[in-house]
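Novice: attaching a predicted model along with its sequence, questions to come.
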Amino acid sequence: MADTTVKIDSETRDRFAAIAAARGQSVRSYLSELAIEEENQISLGRATAAFREAISRPGLLEVFDREFGGLPETQHSSRAA
């Protein structure tokens, strides 16, 4: 992968350097990891929005229960003994 230059102010550069150092990483490594984490957060946000939209459809949960027998019981039931 070819190197490139990104122009940022010195305060931001110093903040990145301090964070990277605290994590025992180079700035290059830290920024690479940060970019991947941010991409993952964007993907998770999209998936969450799609899931929320899907489960908000009328009748969806009833169809799920009918087809798959509902959700399994958990050991930590909120029912009174």
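Specialist: Thanks, I have it.

Novice: C-alpha from now on. contacts and neighbour counts both.
Specialist: Fine.

Novice: and the spatially closest residue to L60 that is not a sequence neighbour, how far from A47?
Specialist: Nearest residue to L60, sequence neighbours excluded (C-alpha to C-alpha, 6 or more residues apart in numbering): A54, at 7.8 Å. Between A54 and A47 the computed distance is 10 Å (C-alpha to C-alpha, to the nearest Å).

Novice: let's bring in a second model and compare:
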Amino acid sequence: MADTSVKIDDTTRDRLKALADSEHMSMKDYLAKVAAEKEHEKQLDTATAAFRRLMAPGVLDRFDADFGGLPPTTAHKTPRAA
């Protein structure tokens, strides 16, 4: 697969480089990892929404009361199931 360039501002580039360095990765590999993680998060969000639509009325309220509910989708730090 051919490489390409993306224009980003210096601040964003420096932030991405620092994040890649902290994981001992090239920026190319780090960005590929981030893209895969974001795709996975989107799939989990879709699955969670489908799960919540299928639950009987009252079940989700009880789940949220017992377990504090699900975090906002932007709060995902690690992969998790619905």
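Specialist: The structure has been received and is ready for your questions. Everything numeric in this text was worked out from a predicted model, so none of it was measured.

Novice: please state their TM-score.
Specialist: Scored against TM-score structural alignment, normalised by the length of structure 1, the superposed chains reach a TM-score of 0.68; 58 aligned residues with a C-alpha RMSD of 1.4 Å.

Novice: can you report how many residues lie near the residue nearest to L60 of structure 1?
Specialist: When neighbours are defined as other C-alpha atoms under 10 Å, A54 of structure 1 has 12 of them.

Novice: what is the equivalent residue in structure 2 for it?
Specialist: Residue correspondence to structure 2 (TM-score structural alignment): A54 of structure 1 is matched to L54.

Novice: mind listing what the alignment partner in structure 1 of D21 of structure 2 touches?
Specialist: Here D21 of structure 2 is matched to A21 in structure 1, going by TM-score structural alignment. Contact analysis of A21 of structure 1 by C-alpha atoms under 8 Å, 6 or more residues apart in numbering lists V27.

Novice: mind doing that once more with 10 Å?
Specialist: R15, V27, Y30 (C-alpha atoms under 10 Å, 6 or more residues apart in numbering).

Novice: sitting in helices, which of the residues you listed do you find?
Specialist: Using DSSP state H, R15, V27, Y30 are the members of the contacts of A21 of structure 1 that sit in helices.

Novice: ok, the closest residue to the last one other than its chain neighbours - contacts?
Specialist: Translated: Y30 of structure 1. Nearest residue to Y30 of structure 1, sequence neighbours excluded (C-alpha to C-alpha, 6+ apart): A20, at 5.6 Å. Counting by C-alpha under 10 Å, 6+ apart, A20 of structure 1 touches D14, S26, V27, R28, S29, Y30, L31.

Novice: please list only the buried members of those residues.
Specialist: Buried subset of those (neighbour count, 16 or more other C-alpha atoms under 10 Å): S26, V27, Y30.

Novice: can I assume the second one is in contact with A18?
Specialist: Yes - V27 of structure 1 sits in contact with A18 when judged by C-alpha atoms under 10 Å, with a separation of 8.7 Å.
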